[in-house]
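Colleague: sequence and computational prediction follow.
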Amino acid sequence: MSEQTFEVGGAGLPRGARLGVDVGKARVGLAASDPDGLVATPVETVPRVLDAQGADSADVRRIAAEAEERFAAVVYVGLPRHLSGAEGAATADARAFAARLALAVTPVPVRMVDERMSTVTATSQLRAAGRKSRSHRPVIDQAAAVIILQSALDAERAAGARAGELVEAPQT
C-alpha cells in the first residue's frame, strides 16, 4: 500500500495527523491536527513525570499512545529558547524529553520547533477570552501546544517540508 501524500508548497508530504507538545515542569500540553495538517486543536494536559529516565514514563507513554491512535506523521515538541535565542535549563529539559519521546514513538519522527512566547501568547489569548488565571491553569499548556503546532503547520505549508530540527532517538 502506498503512502498518501498531499501537496504543500509544491512538495508532497505524507498525510497524517501531527501532534504538538508543550513541555513544562508540572504538565505537558498536547495538541493535534487533522490528517491534512490544516488546523491544530487542544487534546489534553498530561501530568509531567520529572524523575523519568527512559521512554517508559507515564507522560511519554500517554503521548506515544495518542500518536499511535491518531496515526501521527510527526510529533512537534516546543523548544523554549530565551528571547535572545540562547538556550537554557528549560531548553535542555525539553530536548531530553523529546529524546525520550522519540524513542517511544519510533518510527514517527519527533522534531523540535521554536516556541518562544507560546505560553505568554496562550495566556493572553485565554485572558482575552475572559478566562480567569486560576481557571485557565489546566488548559494553558494545551493552548501553548496548539500555538506550537499551528506554527509548525504554517511553516510546513510555507516551506513544503517538515518544520524544525529532527530529534535522534537515543541508542538503547
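Modeller: Arrived safely. Numbering: from 1, shown residues only.

Colleague: CA atoms for contacts and neighbours, from now on please.
Modeller: Noted.

Colleague: which stretches of this structure form helices?
Modeller: Taking DSSP state H, the helices of the chain run over residues 58-69, 89-105, 118-128, 133-159.

Colleague: now the angle between helix 133-159 and the shortest one, please.
Modeller: Between the direction of helix 118-128 and that of helix 133-159, the angle (axes from the mean of the first three to the mean of the last three CA atoms, to 10 degrees) works out to 120 degrees.

Colleague: which residues touch the closest residue to residue 101 other than its chain neighbours?
Modeller: Leaving aside its chain neighbours, residue 101 sits nearest to residue 60 (5.8 Å; criterion: CA to CA, 6 or more residues apart in numbering). Counting by CA atoms under 8 Å, 6 or more residues apart in numbering, residue 60 touches 100, 101, 104.

Colleague: ok, now residue 133?
Modeller: Counting by CA under 8 Å, 6+ apart, residue 133 makes contact with residue 127.

Colleague: residue 109 too?
Modeller: 73, 74, 75, 102, 166, 167.

Colleague: let's bring in a second model and compare:
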Amino acid sequence: MAQILAIDYGKARCGLAATDEMQIIASGLETVPTKDIFIFLKKYVEDNNVETIVIGLPTDLKGNLNEIETNILTFIDQFKIDFPDIAVARFDERFTSKMASFFISQSGKNKKKRQEKGLIDKVSATLILQNYLEQKQR
C-alpha cells in the first residue's frame, strides 16, 4: 500500500498530514506556506509512495462552498498536471479548525502554542485525514 496525504488548504498556509503505508493512522506532517506547497509536494512525493491526496472541502453549515474553493480548484488542476498518477479526493472539513483548537487546548499546550495558526492547520489536516480513513473503512 501507499500513503494518503491530506491538505488543509488556506490562502496563507497549508496544513499537511499523512497516513502510514498501511493507511491506518493519520499523523500531522507540517504547515507549509501556500506559495511553497508545490515545492514541498514534489520533494515529499519523490521520497514517499503517495497514492491519494485528500483536500478539505470548505463548506458552511448550510453546505455552501466557502470563497477559498476557487483557489482550491486551481490548486487541484495544477496538482493533476504535476502528479497525474496520484488520485485526488475531497472531504468535508466543517468544524475541523474548531476541533483542532479544542484538541490542542486539551493537550496542555500553553496559550501561545494553542493560538499558533500553523499548528491548528496541521491538526486540521490530521482530522480531515483521520475522518476520511474512518469513512473509507465503512
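Modeller: Alright, I've got the coordinates. All of these numbers come straight from a predicted model, not from anything done at the bench.

Colleague: so what number do they get for TM-score?
Modeller: The TM-score (TM-score structural alignment, normalised by the length of the second structure) is 0.90; 136 aligned residues with a CA RMSD of 1.5 Å.

Colleague: coming back round to it: closest to residue 25 of the first structure out of the helices of the first structure?
Modeller: helix 89-105 (8.6 Å; CA to CA).

Colleague: what stretch of the second structure does that closest one fall on?
Modeller: Using TM-score structural alignment, helix 89-105 of the first structure corresponds to residues 67-83 of the second structure.

Colleague: pull out the buried residues from the matching stretch.
Modeller: 69, 72, 76, 79 (16 or more other CA atoms under 10 Å).

Colleague: and stretch 107-125 of the first structure, by the same measure?
Modeller: The neighbour-count check on stretch 107-125 of the first structure (16+ other CA under 10 Å) flags 108-119, 122-123 as buried.

Colleague: can you redo these as a markdown table with distance to residue 47 of the first structure?
Modeller: Compiled in a markdown table, these are given as follows (distance: CA to CA, whole Å):
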| residue | distance to residue 47 of the first structure |
| --- | --- |
| 108 | 22 |
| 109 | 23 |
| 110 | 20 |
| 111 | 21 |
| 112 | 20 |
| 113 | 22 |
| 114 | 22 |
| 115 | 20 |
| 116 | 22 |
| 117 | 22 |
| 118 | 19 |
| 119 | 17 |
| 122 | 19 |
| 123 | 19 |
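
Colleague: now, which of the residues you listed lie within strands?
Modeller: 110, 111, 112, 113, 114 (DSSP state E).

Colleague: out of these, the closest to residue 7 of the first structure would be?
Modeller: Using CA to CA, those come closest to residue 7 of the first structure at residue 111, 20.4 Å.

Colleague: next, count neighbours for the closest residue to the closest one other than its chain neighbours.
Modeller: Distances taken as CA to CA, 6+ apart put residue 166 closest to residue 111 of the first structure, at 4.4 Å, once the chain neighbours are dropped. Using other CA atoms under 10 Å, residue 166 of the first structure has 17 neighbouring residues.

Colleague: ok, residue 132 of the first structure next?
Modeller: 12.

Colleague: residue contacts, it?
Modeller: residue 126.

Colleague: could you find the counterpart of residue 101 of the second structure in the first structure?
Modeller: Under the alignment (TM-score structural alignment), residue 101 of the second structure pairs with residue 123 in the first structure.

Colleague: isn't that match up against residue 139?
Modeller: No: taking contacts as CA atoms under 8 Å, residue 123 of the first structure lies outside contact range of residue 139: 9.5 Å.

Colleague: tell me which of the helices of the first structure lies nearest to residue 80 of the first structure.
Modeller: Nearest of these (CA to CA): helix 89-105, 5.2 Å.
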